[in-house]
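Q: Sequence plus the predicted model coming up.
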Amino acid sequence: MFGLVPFTKNNITKKDDGFDRLFDIFNEPFFNSAIAPMQSAISGFASFKVDVKDLGNAYELAAELPGIKKDDISLSYENGYLTIQANTNSSKDEKDDSGKYIRRERRSGSMSRSFYIDNIDDSKANAQFKDGILTINLPKAAPKNDAKQISID
């Protein structure tokens, strides 16, 4: 299943006999939106989107984490890798027999993304979480000048 590619007009060879029009149904909005949930089902849990900006003297990451509480997010920086981890729990009330679910899409799980970002001053790194957006500021470390002059005998 990992090799599935949805049909689009771009990946079907066009023929003069109009055969390619048979596949136009796969370009309908229903099929395009139906593929996205299948991809997250394959991975077990949907990931989150992250923007990374180079501000010159720092890197700024903005991660979309809607519906996640600040206490359920953890950040770590180790060996040049920044890891963002978020846990989410859907409310499961086993005693609530007032209704039966027809469809249940909210899940409990964990999401994690790691980014290799070298040469930062992790002692000055900071993060803010507001309105479902986690913004991380990673100041760049001062450039090291490890070059040494070697004398020639």
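A: Thanks, I have the structure now.

Q: Only C-alpha atoms from now on, for both contacts and neighbour counts.
A: Fine.

Q: Can you get me a residue count around residue 86?
A: Residue 86 has 20 neighbours, counted by other C-alpha atoms under 10 Å.

Q: From residue 58, how far out is it?
A: According to C-alpha to C-alpha, to the nearest Å, residue 86 stands 24 Å off from residue 58.

Q: what do you get for residue 100?
A: The gap separating residue 100 from residue 58 is 51 Å, by C-alpha to C-alpha.

Q: Between those two, which has more neighbouring residues?
A: residue 58 (15 against 8).

Q: okay, pairing it with this:
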Amino acid sequence: MLMPSIFKENFMDDIFRMPERFYSRAYSNNGLMQTDVKEFDDRYDVTMNLPGFNKEDIKGELKDGYLVVSASVNQTNDEKDKDGKFIRRERYSGSCSRSFYVGENVAKEDIKAKFEDGVLKLTIPKKEEKHVEEEPKYISIEG
């Protein structure tokens, strides 16, 4: 069904006048955590969009060769009238995460991260995987 052009994607957002970041495309599957990875000879540069998040909302963890970037936010918007009674009370809670295999030899100290204007930039060095030649394990056969 077509909606008049005065409505946004979701007409309820227009009625309640939610803050821009809650009805923008940034929180749809098309915009949140969009990631660009550039490969260089010695490193990877990763740029990830995290609009609406603060630095404190974002965590990076290195575990079993995987870099996991997660972000979560909890926000309450309270509006009261002159008598202190609520005329509107809304809550928003959301989280997201992405993981990237960076190798077992990359240490957390090797990864550089910077968050500015809703964009997380990571520099991840390339480390050579140490291949260990496994000795054949022969089974003795009696007889």
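A: Cool, the structure landed. Note that the structure is a prediction, hence the values are computed from the model and not measured.

Q: What TM-score do the two superposed chains give?
A: Aligned and superposed, the two chains score 0.59 in TM-score terms (TM-score structural alignment, normalised by the length of the second structure); 113 aligned residues with a C-alpha RMSD of 3.8 Å.

Q: Strands along the first structure, start to end?
A: Under the criterion DSSP state E, strands of the first structure are mapped to 50-54, 58-64, 73-78, 81-88, 109-116, 126-130, 133-139.

Q: Is it possible to get CSV of these that adds distance to residue 29 of the first structure?
A: Listed next are the strands of the first structure as CSV, based on distance: least, C-alpha to C-alpha, whole Å:
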stretch, distance to residue 29 of the first structure
strand 50-54, 25
strand 58-64, 24
strand 73-78, 34
strand 81-88, 29
strand 109-116, 28
strand 126-130, 32
strand 133-139, 28
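
Q: among the ones you listed, which is nearest residue 41 of the first structure?
A: strand 109-116 (12.4 Å; C-alpha to C-alpha).

Q: List the residues that contact the counterpart of residue 87 of the first structure in the second structure.
A: Matched by TM-score structural alignment, residue 87 of the first structure corresponds to residue 72 in the second structure. With contact set as C-alpha atoms under 8 Å, 6 or more residues apart in numbering, residue 72 of the second structure has these partners: 53, 57-58, 93-96.

Q: among the residues you listed, which recur in the first structure?
A: Among those, the contacts conserved in the first structure (both residues aligned by TM-score structural alignment, their matches' C-alpha atoms under 8 Å) are 53, 57-58, 93-96.
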